[in-house]
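*Asks:* Quick one: sequence and predicted model below, then my questions.
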Amino acid sequence: MRILLLAGTSEARNLAHALVERGHQVTASLVGATRAPRDLGCETRIGGFGGEQGFRDWLAAHPVDLVIDATHPFAVQITDRTARVCADVKLEHLQLRRDPWGPADGDNWTFIDHPAQAESVIQTGSKVFLATGRQTLEQFAGLSSCTLICRQIDPPEEPFPFENGEFLVGRPPFSIEDEVQLFTNLKIDWLVVKNAGGVMSRSKLDAARQIGLPVLMINRTAPPDGPIVTSVDAALEWLDAHYQG
């Protein structure tokens, strides 16, 4: 089967290898947000499609039987576009979206729907650790009275967009102990996180619980209609069941 895998997550990487092992012809697509992505074990294209029409043109020139969207749960534009185009051209489409996180005993989480709401929750003068990526930094402009630290994988190519902030470079995974030490040494008052889910990146939340650090959790938007699975195993089971019947 010819499969286009929209990648960029650890689940996508694991799924790519599993699909190739099962004999599928896989093309993985990365937007290029990380400069040195890990090998996916299949044909890989890096860079966007050039918008919706570019995506349509690529599909017309590279016929596939199935599109699997295993992008980040907050890659909303890509996910919505993919669902819309696949429905329009009647192309089979599966979403792999890992389960969101939920609070446990000892967690101090506040939920918001948009980064702009952070200023109504976080106190003036707070030191804030933004574990949200650089793409949405501008949406935290309202935290002008706070000190902001944004962690990203690659060294920044441009300065921090606000005078009250700085970048911290680090490549995951991070242990709970590492995160506890980091937050303690930096004297962080608030941790801001997108509810991306997943095991590998949960250590910062476990560390926050351990030291009593409040967390501002940004909710996901609702996914498009269509089949959704929450794990690599479930994606493989769906594929087997769907194409055996």
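*Replies:* Alright, I've got the coordinates. Numbers count the residues shown, from 1 in each chain.

*Asks:* Please make it C-alpha for all contacts and neighbour counts, starting now.
*Replies:* Will do.

*Asks:* What sits closest to F160 if chain neighbours are left out?
*Replies:* Using Cα to Cα, 6 or more residues apart in numbering and skipping residues adjacent in sequence, the residue nearest F160 is E166, 5.7 Å away.

*Asks:* same check, this time on R209
*Replies:* Nearest residue to R209, sequence neighbours excluded (Cα to Cα, 6+ apart): D107, at 5.1 Å.

*Asks:* adding another structure so you can compare the two:
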Amino acid sequence: MGRRILILGGTSEARELVKGLLDEGLHDVTLSLAGALGDGTKASFRDRLKKTDLSRLYIRIGGFGGPDGLSAYLQAEAIDLLIDATHPYAAQISQNAHQAANRCQIGFVRLERPAWEPLAGKCWIEAKDLNDAATCIPQGARVLLAVGRQSAKPFQARTDCHFLLRSIAPANVVDFGGNFSFCQAMPGKTIEEEIQLLQEKEISCLVTKNSGAKRSYHKIAAAHELGLDVVMIKRPILPDCRIFNNLDTILDWLKG
């Protein structure tokens, strides 16, 4: 019997999960993408799945209004399974989802990409959060700051360092200070691309979150290759629930 599933997305894993579910054709799927990005986001997503039957997919854009709004949505749409496939650092969304699912007494699971692990002999400084990461940066470092523009504020106090803030979304470095410069770009497609950037900008330290994404690891590998300091921000503690670390296991579970 098919289920009515709501997927909280925004990651490549969420997109792959949607495709896997639609290919099976057993469930009605709603994909929620946070942020009011408009119809262009829907068109882009549908274009990536153009060989998939999308008749049982609904895409919604924007937030729900906290756990209360999400609970109301789950009840109104008769959702019986909520899947959290958001970014590992989207802690508030995950907390809201867990709370709403419990209120509505429906299933709640998380699809979570595995975290990166440190390599023996490589400089890997683990920081418990953004504020801790700011204190871990060596004095006078030139830093590639790959934490997203909304997470850059704690580093403003380190006026002894220069920061190259790389972000997919635009940012105004004037808001951060004269020791910040900005690069609006996706992570490099190859390790060689990342090495070139690190060398051109004379970077001595990389600060990043442990997202676990394959493409994002290129910058870690590049920093290791050049012998740079890597400050890795630990993942936040998320609500206790059943976790799947790859697509096949969650699809097999849904078939059961």
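*Replies:* Looks like it came in fine. Quantities reported herein were computed from a predicted structural model and do not represent experimental measurements.

*Asks:* Quick TM-score on the pair, please.
*Replies:* Once the chains are laid over each other, their TM-score by TM-score structural alignment, normalised by the length of structure 1 reads 0.91; 240 aligned residues with a Cα RMSD of 1.9 Å.

*Asks:* sorry, back to before: and the aligned partner of the residue nearest to R209 of structure 1 in structure 2, what element?
*Replies:* With the correspondence set by TM-score structural alignment, D107 of structure 1 lines up against K122 in structure 2. Mapping K122 of structure 2 onto the secondary structure by DSSP states H and E places it in no helix or strand at all.

*Asks:* In terms of helices and strands, where is whatever residue of structure 1 lines up with H98 of structure 2?
*Replies:* Using TM-score structural alignment, the equivalent of H98 of structure 2 in structure 1 is A83. Counting by DSSP H and E, the secondary-structure element that holds A83 of structure 1 is helix 76-88.

*Asks:* related to what we said a few turns ago, state the number of residues packed around the residue nearest to R209 of structure 1.
*Replies:* As a burial measure, D107 of structure 1 scores 18 neighbours (other Cα atoms under 10 Å).

*Asks:* Pull the contacting residues for the residue in structure 1 that L17 of structure 2 lines up against.
*Replies:* When the structures are aligned by TM-score structural alignment, the residue of structure 1 matched to L17 of structure 2 is L15. By Cα atoms under 8 Å, 6 or more residues apart in numbering, the contact list for L15 of structure 1 reads V232.

*Asks:* rerun that using 10 Å as the cut-off
*Replies:* By Cα atoms under 10 Å, 6 or more residues apart in numbering, the residues touching L15 of structure 1 are 5, 7, 9, 21, 40, 68, 70, 96, 231-233, 235-236.

*Asks:* What of A146 of structure 2?
*Replies:* A146 of structure 2 is in contact with 152, 163-168, 187, 206-209, 216, 219, counting by Cα under 10 Å, 6+ apart.

*Asks:* Would you show me how to pick out the buried ones of these in PyMOL?
*Replies:* A single PyMOL command selects the buried members of those (16 or more other Cα atoms under 10 Å):
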select buried, resi 152+163+164+165+166+167+187+206+207+208+209+216+219
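
*Asks:* Any chance of CSV for the contacts of A146 of structure 2, columns secondary structure?
*Replies:* As requested, the contacts of A146 of structure 2 are exported to CSV (DSSP: H, G, I helix; E, B strand; the rest coil):
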residue, secondary structure
A152, coil
F163, strand
L164, strand
L165, strand
R166, strand
S167, strand
I168, coil
P187, coil
L206, strand
V207, strand
T208, strand
K209, strand
S216, coil
K219, helix
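
*Asks:* Name the nearest of the contacts of A146 of structure 2 relative to G140 of structure 2.
*Replies:* Using Cα to Cα, F163 is the member of those that lies nearest G140 of structure 2, at 10.3 Å.

*Asks:* Translate that closest one into the numbering of structure 1.
*Replies:* Here F163 of structure 2 is matched to L148 in structure 1, going by TM-score structural alignment.
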